[in-house]
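Chemist: what follows is a predicted protein model with its sequence.
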Amino acid sequence: MTAVTVIGLGIMGGPMAANLVKAGFDVTGFNRSKAKVDQLVEQGGRGATGIADAVREADVVITMLPDSPDVEDVVLGADGILAHAPTGSLWIDASTIRPDVSVRLAEAAAAQGLRAVDAPVSGGESGAIEASLSIMVGGGAAEFEAARPVLEAVGSTVVHVGPAGSGQTVKAANQLIVAGTIELVAEAIVFLEAHGVDTEAAVKVLAGGLAGNRILDRKAAGMRARTFQPGFRIDLHHKDMGIVTAAAREAGVAIPLGAAAAQLMGAARAQGHGNLDHSALLLIVEQLSGRTNR
């Protein structure tokens, strides 16, 4: 039985760890909040008291953490992965971080005798729960094949997209598309409401045509009802849009619509909506339209 450690048992990492247990892996989890560790234990996994304890006997280590500095601390720290994971073990970073940081950490892992892939995921909390995530993997071909059985236990689309850092670059493109699509869906809903249209019927017909997309399928009902329980928080998407805009600038690529979406995401955060689902961009559209007290 492959021993898999999951570090970071939040909205995404918790369900992923649970699905690994269901798939028959020997799963150990660590999280700063002990309640999350206890929940994994109840689901059939094991708990660890720290990172060193969690990775010491792991065949595979998965990190699912909020940002680049968090991953750097967990990987490079004195009590971190590189200091305590067995030689030859595989580190899978499922976090969404800067591509350049991902490359640098993969090189550091190789220098310590560990294999590494960056494997950020898309699909939100529902995708994590349903084990239907789309996973874009950067790293060597051999490392990808070693990671594939683990990743296929948590995702339905697992694709090798290139060398180290490539997974993070593709994830940045994913977040660019998702942010822009959420903004347009939000604008469409507010537009339809302003004209007194039955938005439930409108969304149904829009979803069946060329305008159809996963945001309409998964987010429109909550947007119409103004319920923004986080599947993916605005705080995190704001961070991701910073990665997108920086990477685009570095490559000399213009992203005018993406830059606008990044500004709107930042505005939502500044308005105090950071802990809401990213579909709460609709609140900014309402505010700009003068319809907040409708």
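Modeler: Arrived safely, thanks for sending.
Chemist: going forward, measure contacts between C-alpha atoms and count neighbours the same way
Modeler: Fine.
Chemist: ok, the residue lying closest to D79 once chain neighbours are set aside - contacts?
Modeler: In this structure, D79 finds its nearest non-sequential neighbour in A52, 5.4 Å apart by C-alpha to C-alpha, 6 or more residues apart in numbering. Residues near A52 by C-alpha atoms under 8 Å, 6 or more residues apart in numbering: D79, G80, I81, A83, H84, A85.
Chemist: also S95?
Modeler: T63, M64, L65, P66, D67, V71, A119, P120, V121.
Chemist: now with 10 Å?
Modeler: Listed by C-alpha atoms under 10 Å, 6 or more residues apart in numbering, the contact partners of S95 are 8, 12-13, 62-68, 70-71, 102, 118-121, 168, 171.
Chemist: quick one on the thing from earlier: out of the contacts of A52, which is nearest to A94?
Modeler: I81 (14.5 Å; C-alpha to C-alpha).
Chemist: ok, back up a step: so after the strand or helix carrying the residue nearest to D79, what's the next helix or strand?
Modeler: Under the criterion of DSSP states H and E, A52 resides in helix 51-55. Counting by DSSP H and E, the next helix or strand C-terminal to helix 51-55 is strand 60-63.
Chemist: other SSEs contacting that following strand?
Modeler: If you count contacts as 3 or more C-alpha pairs under 10 Å, 6 or more residues apart in numbering; DSSP states H and E, strand 60-63 packs onto strand 3-7, helix 13-22, strand 26-30, helix 51-55, helix 68-76, strand 90-93, strand 115-118, helix 141-151.
Chemist: tell me the gap between it and the middle of its chain.
Modeler: Remark: strand 60-63 is offset 15 Å from the chain centroid, using C-alpha atoms, centre = their mean, to the nearest Å.
Chemist: just stretch 116-126 next, same as before
Modeler: 5 Å.
Chemist: same thing with stretch 255-272?
Modeler: 18 Å.
Chemist: same question for stretch 185-194.
Modeler: Centre to centre, stretch against its chain (C-alpha atoms, centre = their mean), the figure for stretch 185-194 is 27 Å.
Chemist: list the contacts of that stretch.
Modeler: So stretch 185-194 is contacted by 180-184, 196-200, 202-203, 211, 213, 215-216, 219-220, 223-224, 279-286, 289, 291, 294 (C-alpha under 10 Å, 6+ apart).
Chemist: take a look at this one as well, against the first:
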Amino acid sequence: MSKIGFIGLGIMGRPMAGHLLDAGHEIITVEHGSAIPRELADKGARVAANPKAVAEQAEVVITMVPDTPDVELVLFGENGVVEGLKPGTLVIDMSSIAPIATQGFAKRIHEAGGEYVDAPVSGGEGGAINAALTIMVGATQEGFERARPILEVMGKTITHIGGHGAGQTCKVANQIVVALTIEAVAEGLLFASKAGADVAKVRESLLGGLAQSKILDVHGERMIKRTFDPGFKIKLHQKDLNLALEGARSLNLALPGTANAQQLFQACVAHGGENWDHAGILRALEALADHEVGS
């Protein structure tokens, strides 16, 4: 069993760290303005003063924070991980951040004597709670083999995509597909509702045909029941689509569907919805239609 530093105990990180504790690993973390979750403390999670102190005690350091600047601050800021890094320490970033920045982070960790793995996840809060995440890995072959036993505690589908940054590239692609599929489900249910059909029965029927998807299953139900507590927050999906659109510009690539989904998310934010679940994209479409699904 390993001594694992786990930094980032939010909606996703909390259950992920819990699975590692249940598997017999030690967890060292840091407090961010509030005490660590009681369920983790009861299982033996310990607190260090800062990321440097975490790294000094850990064989593996996992980061699960919101955005690229957050990862950079944790790893390379004052009292950051790199200051306490021991030779051979495995650093696994499971956040969803910029692929090019990831390549730079990997280089800096390597130069400091560590091994870097980017391993962003898909599956949302439910996947984290059920240890059923899909994990997309960018690493050397050695880094992947070292990280795999730890990742297997938290996920079911673990794929070595390629070198450093490849995991993050895959995650950006994932977020494009997810956003456009959520938008498609919302448009389909809105159309059915406006036409006078029973949207619950429409969803039930669609789940038996070619339109079937996990998003239609999970987020379609959210839309019908109007349960927009996250889940996965709109502001975080916006961040991921920004990465997609910035990357598209650098590649001289057009992503019109992605740009449209981003505008609908922005409309939600304009109505106070930055912390809604991303299924809340329905609300932007409802405002355009002057019709609420199920009404």
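Modeler: Thanks, I have the structure now. Remember, predicted model here, so these are calculated numbers, not experimental data.
Chemist: list the buried residues in stretch 144-157 of the first structure.
Modeler: Within stretch 144-157 of the first structure, the residues that count as buried by 16 or more other C-alpha atoms under 10 Å are F144, A147, R148, V150, L151, E152, A153, V154, G155.
Chemist: for the first structure, longest strand please?
Modeler: strand 155-162 (DSSP state E).
Chemist: what's the spacing between the residue nearest to D79 of the first structure and V61 of the first structure?
Modeler: Distance, A52 of the first structure to V61 of the first structure, by C-alpha to C-alpha, to the nearest Å: 11 Å.
Chemist: overlap in contacts of the two?
Modeler: I81, A85.
Chemist: quick check: closest non-adjacent residue to L176 of the first structure.
Modeler: Here the residue nearest L176 of the first structure, using C-alpha to C-alpha, 6+ apart, is G258, at 6.0 Å.
Chemist: wait, doesn't the one you found sit right on A179?
Modeler: Yes. G258 of the first structure lies in contact with A179 (C-alpha atoms under 10 Å); the separation is 7.7 Å.
Chemist: so between the two, which is more surrounded?
Modeler: Shown here are G258 of the first structure and A179; by other C-alpha atoms under 10 Å, A179 has more neighbours (26 against 21).
Chemist: so the more buried one lies in a strand, does it not?
Modeler: No. A179 of the first structure: not assigned to a strand; according to DSSP: H, G, I helix; E, B strand; the rest coil it is helix.
Chemist: which residues does the closest residue to it other than its chain neighbours contact?
Modeler: Once flanking residues are discounted, A179 of the first structure sits nearest to A261: 6.2 Å by C-alpha to C-alpha, 6+ apart. For A261 of the first structure, the contact set (C-alpha under 10 Å, 6+ apart) comprises 176-184, 238, 241, 255, 267, 281.
Chemist: compare these and tell me which is most surrounded.
Modeler: L281 (28 neighbours).
Chemist: comparing the helix or strand hosting that one with the second structure, how large is the average distance?
Modeler: Element membership for L281 of the first structure (DSSP H and E) is helix 281-288. When the second structure is superposed, helix 281-288 of the first structure averages 0.4 Å from its matched positions, counting by mean C-alpha distance after the TM-score superposition for the first structure.
Chemist: packing partners of that helix?
Modeler: The elements that helix 281-288 of the first structure packs onto, with contact taken as 3+ C-alpha pairs under 10 Å, 6+ apart, are helix 166-194, helix 220-225, helix 256-268.
Chemist: can you list the ones you listed in JSON lines and add distance to Q43 of the first structure?
Modeler: Formatted as JSON lines, those follow (distance: least, C-alpha to C-alpha, whole Å):
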{"stretch": "helix 166-194", "distance to Q43 of the first structure": "29"}
{"stretch": "helix 220-225", "distance to Q43 of the first structure": "29"}
{"stretch": "helix 256-268", "distance to Q43 of the first structure": "35"}
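Chemist: out of those, nearest to A247 of the first structure?
Modeler: Ranking those by proximity to A247 of the first structure (C-alpha to C-alpha) places helix 166-194 first, at 8.2 Å.
Chemist: tell me, the closest one lands on which residues of the second structure?
Modeler: Helix 166-194 of the first structure corresponds to residues 166-194 in the second structure, going by TM-score structural alignment.
Chemist: compared with the first structure, how much does the matching stretch deviate?
Modeler: Looks like 0.6 Å for stretch 166-194 of the second structure (mean C-alpha distance after the TM-score superposition for the first structure).
Chemist: list the buried ones in stretch 89-108 of the first structure?
Modeler: 89-103, 105-108.
Chemist: again, but for stretch 132-143 of the second structure
Modeler: For stretch 132-143 of the second structure, a neighbour-count test (16+ other C-alpha under 10 Å) marks A132, L133, T134, I135, M136, V137, G138, A139, T140, G143 as buried.
Chemist: check the gap between the nearest residue to the third one once chain neighbours are set aside and R148 of the second structure for me.
Modeler: Which is T134 of the second structure. Distances taken as C-alpha to C-alpha, 6+ apart put T157 closest to T134 of the second structure, at 4.7 Å, once the chain neighbours are dropped. Distance of T157 of the second structure to R148 of the second structure, given as C-alpha to C-alpha: 11 Å.
Chemist: please identify every residue contacting each of the two.
Modeler: I135.
Chemist: so G29 of the first structure touches K36, yeah?
Modeler: Yes. Judged on C-alpha under 10 Å, G29 of the first structure makes contact with K36 at a distance of 8.7 Å.
Chemist: more crowded one of these two?
Modeler: Legend: neighbour count by other C-alpha under 10 Å for G29 of the first structure and K36, higher for G29 (31 against 20).
Chemist: quick check: which element contains the spatially most distant residue from the centre of the second structure?
Modeler: Residue farthest from the centre of the second structure, counting by C-alpha atoms, centre = their mean, is G196 at 36.2 Å. If you go by DSSP H and E, G196 of the second structure is not part of any helix or strand.
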